[in-house]
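Engineer: Whatever this is, show me its structure:
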Amino acid sequence: MAHVDLNKYRPYIIIGFIVLFTLLPLWTRGYIPASDMVTPEGVNLLGNDPWYSVRQVEQTVANFPGYAWFDAMTLYPSGDVVYWGPLFVQIISALCVLVGATTRPEIMVVASWVPPLMGAAMVPVTYLLARKITDWKTGLIAAGLIAVISGSFAHRSLFAFVDHHIAETLFSTIFVLVYVTALLTTRNSPLSRKNFETLKMPVITAAAAGVAYLLGFFNMPTMILLALIVAGFTLIQFLLDFFQDRPSDYLVLVNAVTFGVVIVGITAFGFPHPGLDLSRYTVGHVVAYAALIAGTLALYGLSAYLRGRPKYYFPAALAGLAAIAIAVLFVALPDVYNLLVSSLFAFFGEQAITTTVQEARAWSYAAAWATFHWGLVLAAGGAAALLWWSREKVNPAHVFILVWTAVILASTAAHVRYEYYLAANIALLAAVFAGAVLDATWKDVARLFRAGSGGAPQSPGASGKQEEPAKKGKKGARPPDTRKPKVPPRDQPDYIKVGAFAAVVVVTLLFAGTSLQTNLAYAASAKYSGIDSQWMEALEWMGTNTPDPGVDYHAIYDRDTFTYPKESYGVMSWWDYGHWITFVSKRIPNNNPFQHGVSGPNGSATYFVSTSEEEANRILDNIGTRYVVTDIQLDTGKFHAPATWADPDVGKARFEPEYLLPESAGSTSYQAVPFYNQQYYLTMVSRLHNFDGSMTDPTSQVIYAEYRDAGTANTSLPVITRTEQMNATAAAAAVEAYNKSAPAGAGATLLNMYYQYRGDSILQPVERVPALQHYRLVHETPRNVFSNTGTNGPDLKAVKIFEYVPGAHIKGDGIIEVPVTTNAGRAFIYRQESVNGTFTAPYATSGWSGEVKTTGPYRIVNTGQTFDVTEEDIQQGRTIN
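Structural biologist: As a prediction, this is how the structure comes out:
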């Protein structure tokens, strides 16, 4: 049988595997979801931010290659600054121009393919990086793992997840690859200032690292994280080189050239944002990179000065100089201190409001295992392998990989969004460990296979060779036992190594297979992750049936010279929905998913949890709002978010308090149970969405509860000692009577069951809820969120749109009513109690062409007087009588 020399074909085999691994994510993250999501109307993009990215693409295509650093179509009435870079958007825009995609559906399809393409590009990049720090076998394993790795990395490289996150991972990994190449090239070159040839390749590779860094930087200013990694690595590598008496001049060259190129590139790019904020494109980045170069030079000078002295001098001197430098910056240059020191601590910190933002939350152990599972074990082994290989001769590339992983891991632990960065580290280190074990055990596995196939050495007799005569031993000595030799043959495998080989192969395949299965599930469910049908219906209605705000959707405006036209206005909703309002409706939200316009006295959080219409109206007046959009999620599942943003110290506890209740009758074990109190029903989101702004009285029994304070009961929450379902009027009287003579640390209150325990409880206030005087429902979506309650059950729609109006005034006392029928066919009575002898009517009984209509005149209940109110009366705020 002819022997085939596989080494001769190795490059072609490697290329073949890389191509296959590259096609795999294009299939799982591109073709599978695209086959379900592309329609003649375009693509139902995933999540929130992708809608804004495609909005940017539309704007850039219309003004190619112009890029808007200011957007007047969001965050009314100020507009918003765009704080990320143009690269991702301009790559998509250039592709659109190249293929002639000019309509919205065409642009959406082109944009939707870019994330899976960038995810696929990670395959050859990861292969090259793994090969650079180890060998081609490890490179192939790493390429295969990055092709199937799951979690945020896979999700954010799905078709239709049009956001710069996958570009962040790609460009940062490219930088790591080129920077490591520069390190190894420079470390292995005899540097001489007198011989340019010795500097040629080191300078070229370091400059290439600078260009790679700029690619990441022009995509997102959080590329500064990689500079932090370089700084940490530089410090550690200087220490290692000093203790091992190795020169560190290569670090000076690489950092000086790399970040010198970065400084030049950033300066040429310009500074669209003022100040020193490293999260934006400011001159602060130049300061930071200059400080990195200066720090590298200082380390080199200090190490050269202390060379030949006791080893502990160097770290001791570093600690002392660092303390002095921080103190000087704190006192003399507070702006620079905040830039370089305070911002670092802020980055790794956490605030209460971050818990309301999914990607800003801390990473949990459960989430880590759910995402990377056995990859974490393999990656830990890879880190151990790099440390083991560096025990005698430190490889700076290995040190850099370890520091890179440590910082990204810490970033992910603080903010789960960085999980998509960490995917590259997990795949790389898992491959390093798998490759190391395979290298160490392959010979024994080969021996096992040879033995199993009959290729093991046979006994001399069996081979046909004449057996040598046995040497004579002593008289009476037993002849040697030829059946069981004392020394095993050299080709006998080490079964411990064979077992290690098998274990690593099984765990690696388990990691890859489980990840691939998860990715297929992501792809299959992607079509359900866009805007749901109810929101899409409401947004399309708004885009067609509300006044044009007078701002050109595609125009690029200058922030310093732009002013809004007189007819412009804002749309109030929760920040999750801001980009949808901009893209689908082409209207201007008062806040957006960048969490701008959410906090503060005029923020949407304060508005939605306000229990005073007067205060809520003041907010809308201050920010020029005309329409308010609510949905069932904001009303229930997401309610904790505005409550937390409005008051991080208290959160939703003032609206949805928790009490300790016995788990069962007579039980001594307690469980925390949430309830609604009257404050929840008085919030603007509840009064609008649940009650249509109408006055609402309790219509069922409420819970009368007696409790002991947490301090008195020595518990974490108040403990309910007695509950009774009572008529609302009797319950209110009982609360008043009990609290007049309640023991210290005890009290009584009215409660209602939490939404998840009794669905319609959000419609059942425990006391009267006053009407809103300046809000009228103008549209609601068709679906009833209580669709399983039958025809006689409550009817609450998923999304509602209200108009904020001046309202007409009617003199009178008591309660006034007007019948209303919505566009969905739902009928309700708008009721209002007079305030200081006046009713404020938000609905017109004539002259109104909207879909939500009154079906009769206003009628004062106690007098029977009726009134007709025109649309002009409503808008002019006229007094009718």
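
Engineer: make it CA atoms for all contacts and neighbour counts henceforth
Structural biologist: OK.

Engineer: what sits against Lys586?
Structural biologist: When contacts are counted by C-alpha atoms under 8 Å, 6 or more residues apart in numbering, Lys586 touches 73, 543, 553.

Engineer: For Arg104, see how far away the closest residue to the first one other than its chain neighbours is.
Structural biologist: Which is Met73. If the residues on either side of it in the chain are set aside, Met73 comes closest to Ile588, at 5.0 Å by C-alpha to C-alpha, 6 or more residues apart in numbering. Note on Ile588: its distance to Arg104, by C-alpha to C-alpha, to the nearest Å, is 19 Å.

Engineer: to compare against the first, here's another:
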Amino acid sequence: MTDKSMRPPEAQGSANKSKIGIISLIALAAVAFLMRMLSYGSLTADGGITFTGYDEFYHMRRILYTVSNFPGSLNFDTYINYPYGFEIGWPPFFDFLGALLAIILGAGQPDTRTIEFAGAFLPVLLGILTIIPVYVVAAAVFDRRTALVGAFAFAVVPAHVYISRFGTVDHHVAEVLLSTIAFAFFILALKTAEENKLSLNSFKNISSDKNLLRSLAFSVASGLFFSLFIYTWVGAPAFVSFIVLYALVQTTLDLKKGRESDYVFICSAITILATLLFTIPLSAGEVRQGLEMSAMYLSWFQVVYVLVMLVGVLLLWGFSAYVSKKDMDWRYYPGALILVFISGIVLLRMFSVEYYAFIAEGLRFFSGKGGYISTIAEAVPLFLTGQGKFTFSAVLGSFGLTFLTGIAGLFLFILELRNEKSKPEGVFFLVWTLFYAYLALSQRRFTYLFAVNASILTSYILWTLIDSLDFEAEVKKLIKPGRGAKAASEPVIRTGKKSPLKSKSKNKKIPESSSKTPEPDYFKLISGTALIALVFVPSIWVCAAYATDGVSIGPEWQDSLEWLEASTPETSYYLEPSETPEYGVLSWWDYGNWIIYIGKRPAVSNNFQTGVEDSSRFFITDSEEEAKTIVENLNVKYVITDTLMAEGKFSSIAEIAGKEIGDYYEVKTVTDSTGFKTVATPKQALLQTHIYKLHKLDGTSLSNFRLVHESAINSTENKSGKENTVKVFEYVKGATLTGTASPNETVMATLELSSNTGRKFVYQKGDVADENGLFEITVPYSTERKDNGVRADSAYSLTGENSTVYWVKVNENDVLNGKMIDINIPD
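Structural biologist: Next comes the predicted model:
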């Protein structure tokens, strides 16, 4: 066995560095784990597991389905866009991983609790794993110490912690992991290829050239993870395009400096070819019948798109060789290619409107334009509010101060690239960073992607500043005082032999200069420590808020949806949604996934923005007849409203319905003791809308909608700071009270009611008798229903203008079957 003392000093130092590196990565993983588990307590407070957002609940539905049908995925669901159903655009890889983890944790037979825990824990696991490619990228572009601090910055940056915390069952965390791994392997391929002068001639020695094989292996690995990325998110093909963009930029720089670019094109072509080969079998198992092309679903579009990117790289390669061979000015290269690209777009617009629409819609999506994106809060620009006002709160909430330090690091990095011989991995990282920065600035939801680059650049600028303070040297002086004296007094141990100490050496006086270590510079120590704290403490502080801000669904919605599942007729096909269920539930699209997963009922509108036109028309209409027509056409049995729909979300409802908010509110800016504020005063048109009649007036003037449940718990924790109540209404045919009274007499039916919370309210509906004295009043409530829901406290009191009270009882069958009840009011 080899004695450690026998090792050369260099080997011992290398081994120590490896141990320190491993320990550091383990510590980083622990920190990342703690940051991402802060929400565990709030999400499991009631003994179950709650999830953090909206899409998370539909991902859990798919995970639940995949566990039951492993490895099958839920691609068409009759529980959304009811009654038509909807084809799911999400690729299945993230949900497959959740189901696989559940099966492993449940030893092949997981129960619902295990499945929900696996789904909630999956983002934590993927978030921690992302630290590895972040470290690899930073080490390849900069150095290991930058990589270590960059990985720590990434472990605590709020934008990524937010999407990878416990309970955030969404594919965004997988996007970051897979794209960063793909980019990391591509960077390694580039770096290896450039250092070893990879060219076409190198393939002659492919069997013996390990460096060539390493570069090719890295490229293939990059392609594999790009294909898994495509199998996770429909927007992933755009990131494959990014490889082509980089190839154009790098080749332009190489042509300007008179360098060969074979290494760029070999790595790029192999990466995209591998992506193509891995994508074909993945897409083939998911695409619809025929050769339909769609950028919104897994289809042959992704395969064709990657193939086009491969052709694009080969064309770039050929044209660069031509420019180089003809000794043309390097400016012709980018100029001609940009002209060709623009011409191609124009020709595509002329001869293939469908493919042009794919590209245009993709650009609109990444720029935050088009469709219903403008009504989504997370899709607004980073520095703007939903009302278009400048704000810095989103930046602080996503990055702390890491965004600012990252931007500072970016400018410094650009300066260094200009001053030094630009390496391909550095150029790639720069283009990658600019691309992600654009995404984050255009839509704040993409801050989780930019978190990788911002963290690495933060580490880069931080080390630059720390080095200027000699911080490391000062820390060593502080933690190892007297090291010089100790080292001078210790014997020198040589390999294989111990040097005995002579007795007289003990009494030998050590010179004062060698026995004292200089005192540390406390100003530099404090400055360096303050700098580090200034960068990391705000991030950790923001992340700590997730400990209590984890739950998105309020108790009022939880209460109402649990009631919906337990107290309404069960619908069929929940775990095999290939057939149409018996009825649907109508609410605003924000709440659709909650209705499907917690209430286990089909939803007309959900978070895919399905059915939003029908929902908005229903809530905005002032006609009960139109409302009846909508729910009857959609076979809706229940309607759910909340306070936010009647207030804060009303503007989105009006916008999608094609109305102007000014038609319903008079908006003025006034001044008070605190300054300027905006005051919105309701107009008469608002009071006539169905959302107002239902939620604000309990539907007390409607014939076919009855309140059956209201939330027993009211939350005061929503964003508006106002109390939120959820109400469930049932659509019924209604019993029609018909009879005779005096001609042109107003007849009024009145019923006193108590809600499930004990709240008292009054239903009142009237009709004016015609010239023959005939009247008809359709009412939705039974007077004999005595369950735990809304119940009548008496019979209907039926009165005319000049008559006494006439009491009428209505049973449940009368209401459900639309029975006519003949009544003659005595004079």
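
Engineer: re the thing from before, of the contacts of Lys586 of structure 1, which are reproduced in structure 2?
Structural biologist: Among the contacts of Lys586 of structure 1, the contacts conserved in structure 2 (both residues aligned by TM-score structural alignment, their matches' C-alpha atoms under 8 Å) are 543, 553.

Engineer: Counting neighbours, which of the contacts of Lys586 of structure 1 comes out on top?
Structural biologist: In terms of neighbours by other C-alpha atoms under 10 Å, the contacts of Lys586 of structure 1 top out with Met73 at 27 neighbours.

Engineer: Looking for the alignment partner of that residue in structure 2.
Structural biologist: Counting by TM-score structural alignment, Met73 of structure 1 lines up with Tyr79 in structure 2.

Engineer: Surely its match and Gly85 touch.
Structural biologist: Yes - counting by C-alpha atoms under 8 Å, Tyr79 of structure 2 touches Gly85, with 6.3 Å between them.

Engineer: Could you pull out the helices in the stretch 401-550 of structure 2 for me?
Structural biologist: 402-419, 424-442, 447-468, 471-479, 483-489, 512-515, 522-544 (DSSP state H, counting those that start in this stretch).

Engineer: Please apply the same query to the stretch 151-300 of structure 1.
Structural biologist: All helices of the stretch 151-300 of structure 1, identified by DSSP H, counting those that start in this stretch, fall at 152-155, 165-187, 196-219, 224-243, 249-269, 284-306.

Engineer: could you dump those to TSV with distance to Met108 of structure 1 and mean neighbour count?
Structural biologist: Formatted as TSV, these follow (distance: least, C-alpha to C-alpha, whole Å; neighbours: other C-alpha atoms under 10 Å):
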stretch	distance to Met108 of structure 1	mean neighbour count
helix 152-155	18	23
helix 165-187	17	23
helix 196-219	20	21
helix 224-243	30	19
helix 249-269	28	20
helix 284-306	33	18
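
Engineer: picking that back up, so if I had to pick from Ile588 and Arg104 of structure 1, which one is more boxed in?
Structural biologist: Ile588 (29 against 15).

Engineer: measure that one to Gln875 of structure 1 for me?
Structural biologist: The value you get for Ile588 of structure 1 to Gln875 of structure 1, if C-alpha to C-alpha is used, is 21 Å.

Engineer: so what sits against both of Tyr79 and Gly85 of structure 2?
Structural biologist: Shared contacts of Tyr79 of structure 2 and Gly85 (C-alpha under 8 Å, 6+ apart): Thr580.
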